[in-house]
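Visitor: pasting the structure only:
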């Protein structure tokens, strides 16, 4: 074990793994999720989501290559619901969608694993055997302005680009069709992302509040871009607000 990991707890116990395997499993996911699965490489996971037909986030996850199979690194609390949703699209395809053993690990620094595909500053991520529970991940993520999970993104409530998916590598605009693609692409090319999920100092909760974290003095809100107010503005968000033009 590398020196920086000795005695260090790294396991994210609020995450689970779903394994998809079978005939053309990548083609199956390619037509469903927001990121490119066809070109997915080992040790280079991608952030993606399953959307409603209107382009609103239902589930977000990281996709890992596992030989010919694929692993979804997802919220443990939503793993069963995600698997059931994917099974609805499977129809008669010879594809298995099952929970699998192992655990997701994280460290803020070091050389273990690979950089988080959303933002390098989030730290390193890898899959392995279960271990001691990591501390500090949620606060670290929030202070970098990165939101995830149903509690923050909502379930069918927030357009995927309003979740900062374009800025954090959660969508491909060249891969072709997927569920919710039409509205997502239209918003991107017309530069019409009018609201953003942002992290802000804890205040009075209101209609735009998605989640509160009193222990960190933070909250997640869904705000109009002209009314971000006291929201945290990490460099990646400042760049997005300054240069909103489509690629």
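Guide: Sure thing, it's come through. All values derive from a computational prediction rather than experimental measurement. Numbering: from 1, shown residues only.

Visitor: alpha carbons only for contacts and neighbour counts from here, please
Guide: OK.

Visitor: show me the strands in the protein, by range?
Guide: Counting by DSSP state E, the segments of the chain that form strands are 15-22, 46-51, 57-66, 69-75, 95-99, 103-107, 114-115, 124-128, 195-201, 209-213, 218-224.

Visitor: the ones you listed: which one's closest to residue 168?
Guide: Each of the strands of the chain has some distance to residue 168 by C-alpha to C-alpha; the shortest is strand 46-51, at 8.1 Å.

Visitor: how near is residue 124 to residue 178?
Guide: Separation of residue 124 from residue 178 (C-alpha to C-alpha, to the nearest Å): 29 Å.

Visitor: and the strands of the chain as TSV, adding distance to residue 139 and mean neighbour count?
Guide: Shown next, in TSV, are the strands of the chain (distance: least, C-alpha to C-alpha, whole Å; neighbours: other C-alpha atoms under 10 Å):
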stretch	distance to residue 139	mean neighbour count
strand 15-22	16	21
strand 46-51	19	24
strand 57-66	19	23
strand 69-75	17	22
strand 95-99	27	17
strand 103-107	13	23
strand 114-115	18	20
strand 124-128	15	18
strand 195-201	11	24
strand 209-213	9	18
strand 218-224	9	21
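
Visitor: here comes the other one, which I'd like you to weigh against the first:
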């Protein structure tokens, strides 16, 4: 099985008798459906419904582990402390926690008990290890290629924090948003987008005949921006784009460009949304 070490990840540990209620009231996902031994995505939003911090959360003895980018961990923990008030919880940052990932059909078969499946991946073959003594057998480029092929986005490389709604990066599709739970920060905006079907941007899989340009490269149609490139691995990558503009380009048979590179865009196979039947009028 390929294994890669992620040196740029940290863990925020939230423990105590009121840990679940505390997090349930502020995070997007429904913790009451989070099973022991699994990791699921989630976010803490701004009141306007945009992603302030993203993470993977799993249960641990006495509370929860929120795995996130190491460069945002301290700010994330401080924001959680702001919401704590009188809740009986402890919030600590473990920035020395080792995170490894394995993938493939045989992933972690010999070390199942020390890992948790990453539920962002529909194939079920990705597992995350915390504080495990593993040797890396793959590169970050190989991991990025696998993640891109599965249509799984992450902040930093694929989108900027405070600039994307959960629907934009498919958290509504992979269990990162609980639509049947009670209120949480930013819930009103996210629920309105869900019930009215007003999500305009989506993370799609981009492919080209040549290597794709760097993350952040503008994606255009007829010289007008419709989105930006995210991570790429050779000729495949992720792109955060306006769905209606992509559909219009497809219907009119005009090229979609990432920089100067012609690309095709597709919806991840596991996602349940589609291109809009009607497209917005050209600006």
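Guide: The structure has been received and is ready for your questions. Note that the structure is predicted; figures quoted are calculated from it, not measured.

Visitor: can you give me the TM-score here?
Guide: Here the TM-score for the pair of chains, by TM-score structural alignment, normalised by the length of the first structure, is 0.84; 236 aligned residues with a C-alpha RMSD of 2.5 Å.

Visitor: distance to residue 153 of the first structure added to the strands of the first structure, as a markdown table?
Guide: Below are the strands of the first structure laid out as a markdown table (distance: least, C-alpha to C-alpha, whole Å):
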| stretch | distance to residue 153 of the first structure |
| --- | --- |
| strand 15-22 | 16 |
| strand 46-51 | 11 |
| strand 57-66 | 7 |
| strand 69-75 | 12 |
| strand 95-99 | 23 |
| strand 103-107 | 21 |
| strand 114-115 | 22 |
| strand 124-128 | 21 |
| strand 195-201 | 8 |
| strand 209-213 | 7 |
| strand 218-224 | 9 |
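
Visitor: tell me which of these sits nearest to residue 240 of the first structure.
Guide: Among the strands of the first structure, strand 195-201 comes nearest to residue 240 of the first structure, with 10.7 Å by C-alpha to C-alpha.

Visitor: any idea how far that closest one is from the middle of the chain?
Guide: Offset of strand 195-201 of the first structure from its chain centre (C-alpha atoms, centre = their mean, to the nearest Å): 16 Å.

Visitor: which residues are contacting that strand?
Guide: With contacts defined as C-alpha atoms under 8 Å, 6 or more residues apart in numbering, strand 195-201 of the first structure is touched by 142-143, 145-147, 153, 162-164, 217-225, 228, 230-232.

Visitor: now that strand and strand 218-224, what's the angle there?
Guide: If you take axes from the mean of the first three to the mean of the last three C-alpha atoms, to 10 degrees, strand 195-201 of the first structure sits at 150 degrees to strand 218-224.

Visitor: for the first structure, longest helix please?
Guide: helix 79-90 (DSSP state H).

Visitor: quick one: buried residues of it?
Guide: Across helix 79-90 of the first structure, burial judged by 16 or more other C-alpha atoms under 10 Å covers 79, 82, 83, 86, 87, 90.

Visitor: what sits closest to residue 122 of the second structure if chain neighbours are left out?
Guide: residue 270 (6.5 Å; C-alpha to C-alpha, 6 or more residues apart in numbering).

Visitor: what about the helices in the second structure?
Guide: 19-24, 73-84, 140-150, 187-196, 243-252.

Visitor: which one of these lies nearest to residue 9 of the second structure?
Guide: Checking the helices of the second structure against residue 9 of the second structure by C-alpha to C-alpha gives helix 73-84 as the closest, at 8.5 Å.

Visitor: what's the closest one aligned against in the first structure?
Guide: Across the first structure, the stretch matching helix 73-84 of the second structure (TM-score structural alignment) is residues 79-90.

Visitor: and stretch 191-198 of the second structure, by the same measure?
Guide: Aligned by TM-score structural alignment, stretch 191-198 of the second structure corresponds to residues 185-192 of the first structure.

Visitor: can you pull the buried residues of the matching stretch?
Guide: Buried residues in stretch 185-192 of the first structure (16+ other C-alpha under 10 Å): 185, 187, 188.
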